[in-house]
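Asker: how does the following fold in three dimensions:
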Amino acid sequence: MPTGSIVDSIDAELLKAQTEDLRATVIALADMTSLSRNTVQARLSKLAKQGVLHPFERRIDLVALGYPLTVFILTGVTQRKLTPIAESMDGIPKAIEVHGRGGVTDVLIHVVARDGNDFYHSAGRILDIDGVEQATTALVVPQLAYRLNSPLAQLVDGRDRGGVIKCSPMDAERSLSQTVC
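Answerer: Okay, here's the model as predicted:
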């Protein structure tokens, strides 16, 4: 996982071009950014090695896989047990993201489920982990916007264009996952 800013304006321009056409070849990205093919390939390799580019699975619509429910669980935990708690999450396959937090709660867990009973089972497994003291759940209905253009635009040319990718009502209804609308 990258720490700090490791993406310069050229990297940001390349990433922005890639968001416009996710299946673009190196040659197409070179044309879109006016960079050489070797530069594009070297930059993409560097970004992948540094953890800037996430795995392909992040682009898959979880609703299409049969997981229409997205729930965020905010948990309070025993701090000295944080590492074993995080390791225990590996045994809960529907807990797809786990983030440490500052504030009232300590850990944010992103859970997907097929239905209420499926979620209830995953939540029970999380609450059974030694050191998890309390949990609050938040059901996501629907995802309204996914913002990525603004930070990329700011890096490309130093100003914020306020780019929000708005979801249509149909996309928002089915997009209870990480799908970019």
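Asker: from now on I want contacts and neighbour counts done on CA atoms only, so please keep to that.
Answerer: OK.
Asker: which residues of the protein fall in helices?
Answerer: Along the chain, counting by DSSP state H, helices occupy 9-20, 26-33, 37-49, 82-88, 116-127, 149-157, 169-174.
Asker: list the buried residues of the fourth one.
Answerer: So that's helix 82-88. For helix 82-88, a neighbour-count test (16 or more other Cα atoms under 10 Å) marks L82, I85, A86 as buried.
Asker: gap between stretch 93-100 and the chain center?
Answerer: 11 Å (Cα atoms, centre = their mean, to the nearest Å).
Asker: next, the buried residues of that stretch.
Answerer: K94, A95, V98.
Asker: same thing with stretch 39-46?
Answerer: Within stretch 39-46, the residues that qualify as buried by neighbour count (16+ other Cα under 10 Å) are V40, Q41, R43, L44.
Asker: could you redo these as a markdown table and give each row distance to Q18?
Answerer: Below are the buried residues of stretch 39-46 laid out as a markdown table (distance: Cα to Cα, whole Å):
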| residue | distance to Q18 |
| --- | --- |
| V40 | 11 |
| Q41 | 13 |
| R43 | 12 |
| L44 | 10 |
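Asker: not counting residues beside it along the chain, what's closest to the residue sitting furthest away from the middle of the chain?
Answerer: Within the chain, S36 marks the point farthest from the mean C-alpha position, 29.7 Å out by Cα atoms, centre = their mean. Nearest non-adjacent residue to S36, counting by Cα to Cα, 6 or more residues apart in numbering: A30, 5.6 Å away.
Asker: one more to line up against the first:
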Amino acid sequence: MERKLAETAKTPLSAVDRKILGALQEDGRMTIQAIADRVGLSASPCLRRIRQMEQAGIISGYSASVDQKAVGLPVSVFISIKLERQRAAELDAFSAAIDRWPEVMECYLMTGQFDFLLRVVCADLQAYEQFLRERLTQIAGVASIESSFSLGQVKQSRVLPL
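Answerer: Down below sits the predicted model:
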């Protein structure tokens, strides 16, 4: 996997490739013909470029954006985690544990005061308390947990500034 990431980083993107990526980021359900029209290509070369970017790992997948409030998960919690030790084994064990939990939407290995930053979604404070007690505090090697609750979302974008 490391080799594939290294290859991806070296893959140059043309102006047309960037336009294709921009179109797909705005609307992943766009037809090939609509993308081709938008970027000034015919459908076959447009599809070929998309397939090449998929194979290179530049396009990593397609998904639907779901409103978390609309599906009953209105609470977002940002959790800063400090481990007792920052050895590879402890970092890997923590990563493996949280990878199994669907409530964890994002997890970042950090520099600075904390080792990890998580974004967790849940239905309410009781559900968060249950997550905290039954999952997060059960991981060996966690030295501290700090939770910050989101009052509202100011901006969310999945569109990279290409």
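Asker: and of the buried residues of stretch 93-100 of the first structure, the nearest to H121 of the first structure?
Answerer: H121 of the first structure has its nearest neighbour among the buried residues of stretch 93-100 of the first structure in K94, at 10.0 Å by Cα to Cα.
Asker: aligned partner of that closest one in the second structure?
Answerer: Mapped onto the second structure by TM-score structural alignment, K94 of the first structure lines up with E103.
Asker: before we move on, the earlier item: out of the helices of the first structure, the one nearest P2 of the first structure is which?
Answerer: helix 37-49 (9.6 Å).
Asker: who are the packing partners of the closest one?
Answerer: When contacts are defined as 3 or more Cα pairs under 8 Å, 6 or more residues apart in numbering; DSSP states H and E, helix 37-49 of the first structure sits against helix 26-33.
Asker: next, the angle from the helix it packs on to helix 37-49.
Answerer: 100 degrees (axes from the mean of the first three to the mean of the last three Cα atoms, to 10 degrees).
Asker: one step back: would you mind giving the buried residues of stretch 93-100 of the first structure as TSV with distance to T136 of the first structure added?
Answerer: Below are the buried residues of stretch 93-100 of the first structure laid out as TSV (distance: Cα to Cα, whole Å):
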residue	distance to T136 of the first structure
K94	17
A95	15
V98	15
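Asker: spatially central, which residue of the second structure would that be?
Answerer: Nearest to the second structure centroid, counting by Cα atoms, centre = their mean: E106, 5.7 Å.
Asker: look up how far S144 of the second structure lies from that residue.
Answerer: Distance, E106 of the second structure to S144 of the second structure, by Cα to Cα, to the nearest Å: 19 Å.
Asker: for V77 of the second structure, same thing?
Answerer: Counting by Cα to Cα - V77 of the second structure and S144 of the second structure are separated by 16 Å.
Asker: look at these two and report which has more neighbours.
Answerer: V77 (20 against 13; other Cα atoms under 10 Å).
Asker: leaving out the residues flanking it, which one is nearest to that one?
Answerer: F149 (4.6 Å).
Asker: translate that neighbour into the numbering of the first structure.
Answerer: Match for F149 of the second structure (TM-score structural alignment): L139.
Asker: before we move on, what about I79 of the second structure?
Answerer: Aligned partner of I79 of the second structure by TM-score structural alignment: I73.
Asker: what is the burial count for its match?
Answerer: Counted with other Cα under 10 Å, I73 of the first structure comes out at 22.
Asker: corresponding residue for D37 of the second structure in the first structure?
Answerer: Using TM-score structural alignment, D37 of the second structure pairs with D31 in the first structure.
Asker: what's near enough to touch that match?
Answerer: Not one residue lies near D31 of the first structure by Cα atoms under 8 Å, 6 or more residues apart in numbering.
Asker: distance of the residue nearest to the centre of the second structure from V121 of the second structure?
Answerer: 10 Å.
Asker: wait, A172 of the first structure sits on P142?
Answerer: Yes. Here A172 of the first structure reaches P142: they are 5.4 Å apart, a contact under Cα atoms under 8 Å.
Asker: circling back: I'd like to know which of the helices of the first structure is closest to A64 of the first structure.
Answerer: That would be helix 169-174 among the helices of the first structure, by Cα to Cα, at 8.6 Å.
Asker: contact partners of the closest one?
Answerer: V63, P68, V141, P142, Q143, L144, C181.
Asker: same list (the residues you listed) but as CSV, adding neighbour count.
Answerer: Formatted as CSV, the contacts of helix 169-174 of the first structure follow (neighbours: other Cα atoms under 10 Å):
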residue, neighbour count
V63, 20
P68, 20
V141, 15
P142, 17
Q143, 21
L144, 17
C181, 17
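Asker: which one of the residues you listed is nearest S9 of the first structure?
Answerer: C181 (24.7 Å).
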